[in-house]
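In: Pasting the sequence and the predicted model now:
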Amino acid sequence: MKHSTILRKRNQFVLFLFTTGIIIHAIISSIHLINYDVPFPLTASIYCAILLICSALQINEYVMKILLIIGLNGSIILLIMQTNYIYFLVFLILLLFLLAIYQSLWINLSMFIVTIIQLVFLIEYRYTIFRNSITDTDIALFTIILFTVAIIGFMQTVYINNSWKNMENHSDSLEKAFLSKEAYLNLFFENAKDSIAVFDLENKIITVNPAFEKLYGWKKRECIGKAVPLVAPEYINLAKERCNHLLSGGSFDMLESKDMRKDGTYFDAQMTLSPIYDYNGKIIATSVITRDISYKKEAEKLIIQSEKLKAIGEIAAGVAHEVRNPLTVISGFVQMMKNDKNSPYAFYINLIDEEIDRINLIISEFLVLSKPHAMQPKVFQIDKIISDILTLHLPELQLKNIELIQNWNTNNMMIKGDANQIKQVFINIIKNAVEAIEKEGNISVTIEKTAKQFCSICFTDDGGGMEKEVVEHIFKPFYTTKAEGTGLGMMITEKIIQEHEGQITIDSEYGKGTSITIKLPCVDV
């Protein structure tokens, strides 16, 4: 393959010279640039056109070499035969020097012999007047000069051969190194697990790798040459600032941001942004390498939440003991003071008593966190638990003109866990739903079995709903929007669901309502 490539380059060079010579010949014959009649090279032009077609079709290079030699020699002989100018014989000598490019001894030797025969024949039969004017001494001198030229040509061939081989070997090694580097870079680009995109100076995509298509959802053919939206609308100004910083020669390493997929969903992204320079040090493009770190962020949140729960659990046991003991004493004295109906401080005594009950409620919720995580799970019927809790809250719902809608898509679903803790979860959710409805409204409870052997329980109300910020912080300890809330209810709810290997999600829109979905693994009995 290497020799074929080298021979192709030599053939192309010789074909270039041949074509150039034909064009110059045609121009001279057309505009009569010299004072002699030079016929138009029609035959040579047709032959040259055929050679160009053969080169385009990439025929065998050895065959191409032979055709070029025949064409060059034939064109020179044809030119000589069509004119009476003896100095055109020098083209046959020049052809010998040109063919040295092939670095082939047999070609040079063969063409030397052919050239001698042609010269003798032409001088003997074509240029008879010239032949009659020369002597044997002239012929001998011409022969010596010709052999001298041949020897010089041979030595030149050997020298050029060595020099050319060295240059070709060097060029070949550079070409292999470049192709190898380019191939490895292309393999890296195509197989990288991180998303890679290259942008022009107008922030239009030049190219992307398959990981980009998988991460962002955009196909390569859809985004090439376009400025597709990859950043969430609220982060556009920050993205423009980053772009300006890149174009000024800056870069970003391990930058965390929020990016947007084609379907409009967001994900946590870790990006490395760099400018791309040309050989003159000018910025011609920018590159963005992106990694999805949503799972990492979620894991970090879980770790932080776990640490918070652990800290609160450790505090809870101490609080329950250190606070409840003196609180019991205070509560006893308050009850004694309440027995005095004529006390002028009756209002304040009742207020103290209410606040003591509130402290007891907070301590009770603390005690849930301080309980050991180990439990003795039992199999129970989840729909029966929900039915009992709804029956318990039915009078309150009727009192507030709240309609209860029950969608039981399946029955007798069994769950393994602590039934009392699950009851506490449902009571807390229904209580929040009732409080969210100010006057009258609807609460819907839907139970169904998912394809992945999960029991899905969805509580939906048409109350006031929650803002996005509230939903994001609702599971944090002591976070509440209620005047008398403790901020521990939803955190305990999430803790219980996680201990049962379940999931809880909240979908809420301010002013329209809230939907809370709990998924718990089912068991077969």
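Out: Happy to help now that I have it. Note that the coordinates shown come from a computational prediction; the quantities given were computed from them, not determined experimentally.

In: going forward, measure contacts and count neighbours with C-alpha atoms only.
Out: Fine.

In: Could I get the buried residue list for stretch 368-384?
Out: For stretch 368-384, burial by neighbour count (16 or more other C-alpha atoms under 10 Å) applies to 368-370, 380, 382-383.

In: roughly how far out does it sit from the chain middle?
Out: Centre-to-centre, stretch 368-384 and its host chain are 45 Å apart (C-alpha atoms, centre = their mean, to the nearest Å).

In: ok, then the element right after the strand or helix carrying Met336?
Out: Per DSSP states H and E, Met336 falls inside helix 294-338. Going down the chain from helix 294-338, the next helix or strand is helix 346-370, by DSSP H and E.

In: Which element is encountered next along the chain beyond that next one?
Out: Moving toward the C-terminus from helix 346-370, the next helix or strand (DSSP H and E) is strand 378-381.

In: residues in contact with the following helix or strand past that following strand?
Out: Downstream of strand 378-381, the first helix or strand assigned by DSSP H and E is helix 382-399. Applying C-alpha atoms under 8 Å, 6 or more residues apart in numbering, the contact partners of helix 382-399 are 403-404, 411-415, 419, 423, 426-427, 434, 447.

In: same deal with stretch 493-513?
Out: For stretch 493-513, the external contacting residues (C-alpha under 8 Å, 6+ apart) are 373, 416-417, 421-422, 424-425, 428, 460-468, 471, 475, 514-521.

In: Are any of these buried, and if so which?
Out: 416-417, 421-422, 425, 460-466, 475, 514-521.

In: Are there helices or strands packed against the host helix or strand of Ile152, and which ones?
Out: Here Ile152, judged by DSSP H and E, is contained in helix 136-191. Counting contacts by 3 or more C-alpha pairs under 8 Å, 6 or more residues apart in numbering; DSSP states H and E, helix 136-191 packs against helix 210-216.

In: Pull out the buried positions in stretch 334-344.
Out: With the criterion 16+ other C-alpha under 10 Å, stretch 334-344 contains buried residues 334, 338.

In: Against that first model, consider the following:
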Amino acid sequence: MVKEDISLLREAFDSFNRAVDRLSSSYSELERKVAQLKEELARENAEKEKLRGYLESILNSIDLGVIAVNVEGRVIFFNRAAGEILGLDPQKAVGRSCSSVLGLDSPLEETLRNTRRRTFDDELINPEENGEPIKVEITTSPMWDEHGKVIGAVEVIKDISERKMLEEQIRRSETLSALGEMAAQVVHEIRNPLGAIQLYVGILQRELSGDQKKLADDIASGLRSIEIITSNLLALARPIKPSFREVDILALLEEVITFAIYAIEENGIKLIRDYPECGLICHVDPEQIKQVALNLILNAIQAMPEGGVLRISASKGDRIKLEFEDTGVGIPQEHLDKIFNPFFSTKSTGTGLGLYTVDKILRAHGASIRVKSQVGVGTCFLIEIPEVIKGEQR
């Protein structure tokens, strides 16, 4: 009996040992599979993180601003270009509410509400660009998960300032071309009878005396004014052809200042020169560039009837930059888009062709001019001239 019990106990112990071995083996297999799964999960996570970093790198390399928010309206992605366009720090934007970053009227908020895709043009204010509006094209679209549930929204911002500027230049060129052709025809029709009238008035001036001669003189003066106006009209149709030479821009500026210094001092204006010590050499038509500088200086003088400060700055980067900044009356915002149009003037005197001519000369040089102005504060004209003009005639 005891032997049988011992035998049963041994069998039970052996069975237990076999079960423990099987359990240990199963546990080892389970540990191996868990370790394998952990390794695969870590590898997948690393791949996902690598892909995420790769996608972020792509999105931060493009010139389109990209902003994404979750369904609660919290910013979850804000790329480099969006920061540059909006003048915001991407790191400070992420995690904040959409409305606190982009304003209460953010198109992303509307897209989250109505879940519809939108594309429209707008103007944004970038504080780093001195508060100047930037023309942009904005596209917003909801984001869905694999089940079709909205999980957020994305906004793509494209800076179209240059495109809009080119469109405006094309429109303006077409308008001016048509205006120039019409002006040439009008001048031709006016000058024929004008010449005969001037001839007869000249005879009257020689033959008349007293009050009658004074009337003839007044008529002659009026005819001279008409002649000047017709000459200015003809300038619209005449293309500007610069004669390029290698010159020192600073020397040209000094020539113009010498010519205008009496008017500057007579009007109680303080002149500040902000030049580099060395010269700024580029290829331009010196007489035409002097005409540009003189026009802008005279404009500044007229804008400061009670005196002020005129700062003329010159610097060189990839292009030569000239600035003419005054502390005058300023230009109303609604006039800024019109000041380079022919015959547009806010002054009671003048033909309204000064700034038009400035712009026309600079375009012929492959240069550009921009204006910033605030009423009661002053005006700044910024000119950018390439060092070498494509197709220049030397």
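Out: Great, that's in hand. Everything quoted here is computed from the prediction, not taken from an experiment.

In: if we can go back for a sec, now flag whichever of the contacts of helix 382-399 of structure 1 is closest to Ile50 of structure 1.
Out: Ile447 (81.6 Å; C-alpha to C-alpha).

In: what's the closest non-adjacent residue to the closest one?
Out: Nearest residue to Ile447 of structure 1, sequence neighbours excluded (C-alpha to C-alpha, 6 or more residues apart in numbering): Ile457, at 4.7 Å.

In: In a strand, the one you found, correct?
Out: Yes. Counting by DSSP: H, G, I helix; E, B strand; the rest coil, Ile457 of structure 1 is part of a strand.

In: That one corresponds to which position in structure 2?
Out: Under the alignment (TM-score structural alignment), Ile457 of structure 1 pairs with Leu322 in structure 2.

In: which residues are contacting stretch 206-225 of structure 1?
Out: The contact list for stretch 206-225 of structure 1 (C-alpha under 8 Å, 6+ apart) reads 189-200, 204-205, 230, 260-263, 292.

In: swap that for stretch 246-260 of structure 1, please
Out: 201, 216, 229-232, 235, 245, 266-275, 283, 286.

In: one more time with 7 Å, if that's ok
Out: 230-232, 266-275 (C-alpha atoms under 7 Å, 6 or more residues apart in numbering).

In: for those residues, which one is nearest Asn169 of structure 1?
Out: For the contacts of stretch 246-260 of structure 1, the nearest to Asn169 of structure 1 is Pro275 (35.2 Å; C-alpha to C-alpha).

In: gap between Phe426 of structure 1 and Ile443 of structure 1?
Out: The gap separating Phe426 of structure 1 from Ile443 of structure 1 is 13 Å, by C-alpha to C-alpha, to the nearest Å.

In: and those two? which has more neighbours close in?
Out: Taking neighbours as other C-alpha atoms under 10 Å, Phe426 of structure 1 and Ile443 compare with Ile443 leading, 22 against 19.

In: Skipping adjacent residues, who's closest to the more buried one in space?
Out: Asp461 (4.5 Å).

In: Now do the contacts for the one you found.
Out: Per C-alpha under 7 Å, 6+ apart, neighbours of Asp461 of structure 1: 433, 442-444, 513-515.

In: swap in Glu440 of structure 1?
Out: Contacts for Glu440 of structure 1 (C-alpha under 7 Å, 6+ apart) come out as 400-402.

In: 8 Å - rerun?
Out: Glu440 of structure 1 touches 400-403, counting by C-alpha under 8 Å, 6+ apart.

In: mind checking what it lines up with in structure 2?
Out: Applying TM-score structural alignment, one finds that Glu440 of structure 1 aligns to Gly307 in structure 2.

In: quick one: the helix or strand encompassing Ile22 of structure 1 to helix 136-191, angle?
Out: Ile22 of structure 1 is part of helix 2-31, with elements assigned from DSSP H and E. Helix 2-31 of structure 1 and helix 136-191 are oriented at 120 degrees to each other (axes from the mean of the first three to the mean of the last three C-alpha atoms, to 10 degrees).

In: before we move on, back to that, these two touch, right, the match of Ile457 of structure 1 and Arg311?
Out: No. With contact defined as C-alpha atoms under 8 Å, Leu322 of structure 2 does not count as touching Arg311 (10.4 Å).

In: Compare the two and say which is more crowded by neighbours.
Out: More neighbours surround Leu322 than the other of Leu322 of structure 2 and Arg311, with 23 against 17 (other C-alpha under 10 Å).

In: contacting residues for that one?
Out: By C-alpha under 8 Å, 6+ apart, the residues touching Leu322 of structure 2 are 312-315, 382-384.

In: would you turn the buried residues of stretch 368-384 of structure 1 into a markdown table with distance to Lys297 of structure 1?
Out: A markdown table is the format used below for the buried residues of stretch 368-384 of structure 1 (distance: C-alpha to C-alpha, whole Å):
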| residue | distance to Lys297 of structure 1 |
| --- | --- |
| Val368 | 28 |
| Leu369 | 25 |
| Ser370 | 27 |
| Phe380 | 35 |
| Ile382 | 32 |
| Asp383 | 35 |
